[in-house]
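Participant: sequence first, then the predicted structure:
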Amino acid sequence: MTLKRLVLGALTILAIVFVIGDLVNSWSQPQFSSRLELYETDLLLQASEWKGDSPDARKPLPVDNPVKSALESYQKAQKTAQKDIASAEGKLEKFQLKTPVVGDSVMATNQLLKQKSLLKELELRVGLLQTQQGQVPEALKTWAAIKARSNPTAITAQVLSGLWSQPPLLLPNAEPQINKNLDGWFRYRALTQLYQLQQRSDALDQLQTTEQQTSKQAFIRWATANAIPAIAVFSGVVLLIFLLGQWAVKGEHALLSGTNGVKWSVPWNGEIIWQVLVVGFFFVGQILLPIVSQSTLATLKVNPATLGERAKATYYLVTYALLAAGGLSVLYLSIKSFLPLPDKWFHITLKGKWFWWGLGGYLAAFPLVIVVSLVNQQIWQGGGGSNPILPIALEGKDSLAILIFFVTAAIAAPFFEEIFFRGFLLPSLTRYCSTWQAILLSSFLFAVVHLSLSEVIPLMTLGIVLGFVYTRTQNLLASMLLHSLWNSGTLLSLFILGSGSS
């Protein structure tokens, strides 16, 4: 065995260890869909308060009692947060019984603090939802549990308890505490109760006027956020029915047929594929880049967790650009001796029907991934981790930061990942297996490198559609467009939901 193969073997083992470790760690991480569900719940709550521009106006809401539905969602999230806290505490106890790994210990500590903070926020809101359902004694018990723990949130819990106690107890700092620690529908409910008890009719009228304006905007945002995926799902289902019908009628001449007949002339062997994948993606992304990143941040004395929205967005963009530059450099150096390449390799052209294939692939992928994701959520029950960029994008309020996230997700990621997985890996695998088998294997690897267990199956489904579209067009612009549309649609929905949450 040559020295090169020994090095590749060692790097492969390291890559497998790192990837398995990250996937196992993601097992206990909360799934992004849980947080997204609460944002949608908050937006629907606020939208439900809009009385319409005319007395006869009726709002088509998906539930008859939004408050009851929201209470159920928040209590479910409350139980999940309690479970995550117990998991994080268990990890810290294990670290105390053995030689601690600083990075793992810090990660577990940060997760514990984050979940405890989330639980306090959830408990405040659960109490307010209970009051609106006529469950005042239960709300007082919920807030009593918060007051029993010494923390800043306990003051707000004390304020809320006073507002719904019999007789009421109005604390002098009630209004500032409500404005500081509550937002959206929850802030309006608490301030309404406060102003009614204080008999401040002018302040109450102004509050109701402001809430109607906010509720109308929330309804528009809620309708828009639901209309976009609804249209995409409907269009995708129609397209899939058409494609399946055409396949049944035309057989091998249908759009869905003939994929295995698409072939590439692969001038390199499996060792080059192995080298590009292990060195160009795993070593650069999982070992080299984190070391360089952490050492640079340590030298600059910068903690990523304390960065502002723009700085975080820029950090992710720069990190991803370095990953792409490193991966593409390894790819180029690995295949340099085979240049010029045969036809159809890394093919990019504005000619042909690439745009319609990319758009059609996006529409077809939407209902497929939605169905797979719904099943997937039942499997993971709120766990399995998610892309760390998504919650930051959802909670971000800075327009420039959102723009930078867009450049990362909708431009940089499709460009690099399509060149790497569809441009190189998929065609290279056809040297050893059929084209459909290459699509499946490259899609699986594409999903795994995102390092979230809960996203493996949905991303593999998306990867299969990306691979099919690229195979049929043999034009990277088609899969890049599909990938960009997918990421852009996700960010747009998050922006609509996030900007309407407060």
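Facilitator: Now that the structure is in, tell me what you want to look at.

Participant: only C-alpha atoms from now on, for both contacts and neighbour counts.
Facilitator: Will do.

Participant: how near is the closest residue in space to residue 33 that isn't next to it in sequence to residue 455?
Facilitator: Setting aside the residues directly before and after it, residue 33 is nearest to residue 382 in space (Cα to Cα, 6 or more residues apart in numbering), at 7.3 Å. Distance of residue 382 to residue 455, computed by Cα to Cα, to the nearest Å: 12 Å.

Participant: pasting the second one now:
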Amino acid sequence: MQNSAKSVFGAMILLIQHLPHLHSTVAKREQFYDKFYSKLRHFPHLCSFKFNSKAPLKCFCSKNQTTHEAFQGFSALPRDTPWDNDTVWSTMALYIFSLHIPLSLGSLSLVSQLMHMPILDPQTKALSRLAIQTLEFILTLLLLKLTAKPNYRFRNFFRDNELCSKRNWIFASAFGVGFLLSLVFLTSLLAERVIGPKAVSNLVLKEILDCSNISRTACFIAYCVVTPFLEETVYRGFLLASISSEMQWQQAVVISSAVFSAAHLSVENSLQLFIIGCVLGCSYCWTGNLRSSILIHSLYNAMTLLLTYLS
């Protein structure tokens, strides 16, 4: 132990004496290393040291391996969320029972009473639906802002974190759309063979699309712009991100997709909605931002509108 200490001390003295040569040319640096190594032979405990005479003396610092330890491998969602875990489900219940269900079920009848029209024409229905969806989106953002942590800046809600910027959300969106359409097509084909062919599932939507250009435009904006932003903000940006902070991301995707399906109040389409929610949830988990799931949702709704219009 004493010999090792003397050897290290002697090597340090040699290195300090020849320190000015480290910033010289390669030839001088090579001479320094040869001279230094020849003197180092007098210290047997350090004779196994090797030096590279072609490269300057450098310090290699390893990166912190725990930089992304808050992420769960596949999932890019951070553990720290803008909402406390104790308030997530109460906020979700407040949204569903105070905003979503009243505006979805009773809004058109209220419009009918205000306009003194027993039956709304398709164009009025389309414009009313667009206005109601926009109102629900604004009120939802306000609700999420009010229930977030006091020190949280809500404008950061739609921003990427460090890991998100390294993942291609456009590629994820393209893959998600293709995978979702293929999956829905296969499930629809299977259901058609088991149950039989199904007529147009939404006659009201078909009527709106066949009415006028104004009704079609309003319907497109409502279904392909406002609805994707609204639902992805609630079910992925809020619910999925919040519950994934306290469980595995796979479990969070399944739970949020089940809530997403149930909130549509459609037993007939519940399985298909659950599958859609899972695909959107996986896309959001991998990319870590809402742009991917919003784009997939928007393109899927646009395809649905097109098929309904052509049917």
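Facilitator: Ah, there it is. Just so it is clear, the structure is predicted and the values come from calculations on it, not from any experiment.

Participant: how many other residues sit next to the residue nearest to residue 33 of the first structure?
Facilitator: Neighbour count of residue 382 of the first structure, defined by other Cα atoms under 10 Å: 21.

Participant: got it, and the one 10 residues further on?
Facilitator: Counted with other Cα under 10 Å, residues neighbouring residue 392 of the first structure total 18.

Participant: can you find the partner of it in the second structure?
Facilitator: Aligned by TM-score structural alignment, residue 392 of the first structure pairs with residue 207 of the second structure.

Participant: so who does that match touch?
Facilitator: residue 122 (Cα atoms under 8 Å, 6 or more residues apart in numbering).

Participant: quickly find the element holding it.
Facilitator: Using DSSP states H and E, residue 207 of the second structure sits within helix 203-209.

Participant: mean shift between the very next helix or strand once past that helix and the first structure?
Facilitator: Next in sequence after helix 203-209 of the second structure, counting helices and strands by DSSP H and E, comes helix 213-221. Once fitted to the first structure, helix 213-221 of the second structure is off its aligned match by 1.1 Å on average (mean Cα distance after the TM-score superposition for the first structure).

Participant: helices of the stretch 51-200 of the first structure, start to end?
Facilitator: 66-97, 102-132, 136-147, 152-164, 174-181, 184-198 (DSSP state H, counting those that start in this stretch).

Participant: winner for burial among the ones you listed?
Facilitator: Most buried of the helices of the stretch 51-200 of the first structure by mean neighbour count (mean count of other Cα atoms under 10 Å) is helix 152-164; its value is a mean of 22.

Participant: for it, name the packing helices and strands.
Facilitator: Under the contact criterion of 3 or more Cα pairs under 8 Å, 6 or more residues apart in numbering; DSSP states H and E, helix 152-164 of the first structure touches helix 102-132, helix 136-147, helix 174-181, helix 184-198.

Participant: of those, which is nearest residue 442 of the first structure?
Facilitator: Ranking these by proximity to residue 442 of the first structure (Cα to Cα) places helix 102-132 first, at 30.6 Å.

Participant: residue range for the closest one in the second structure?
Facilitator: Under TM-score structural alignment, there is no match for helix 102-132 of the first structure anywhere in the second structure.

Participant: now that helix against helix 136-147, angle please.
Facilitator: With axes from the mean of the first three to the mean of the last three Cα atoms, to 10 degrees as the basis, helix 102-132 of the first structure and helix 136-147 are set at 150 degrees to each other.

Participant: how much space separates the match of residue 392 of the first structure from residue 301 of the second structure?
Facilitator: Distance from residue 207 of the second structure to residue 301 of the second structure, by Cα to Cα: 17 Å.

Participant: what range does stretch 39-59 of the second structure cover in the first structure?
Facilitator: The aligned range for stretch 39-59 of the second structure in the first structure is empty, by TM-score structural alignment.

Participant: so what corresponds to residue 182 of the second structure in the first structure?
Facilitator: For residue 182 of the second structure, the residue aligned by TM-score structural alignment is residue 367.
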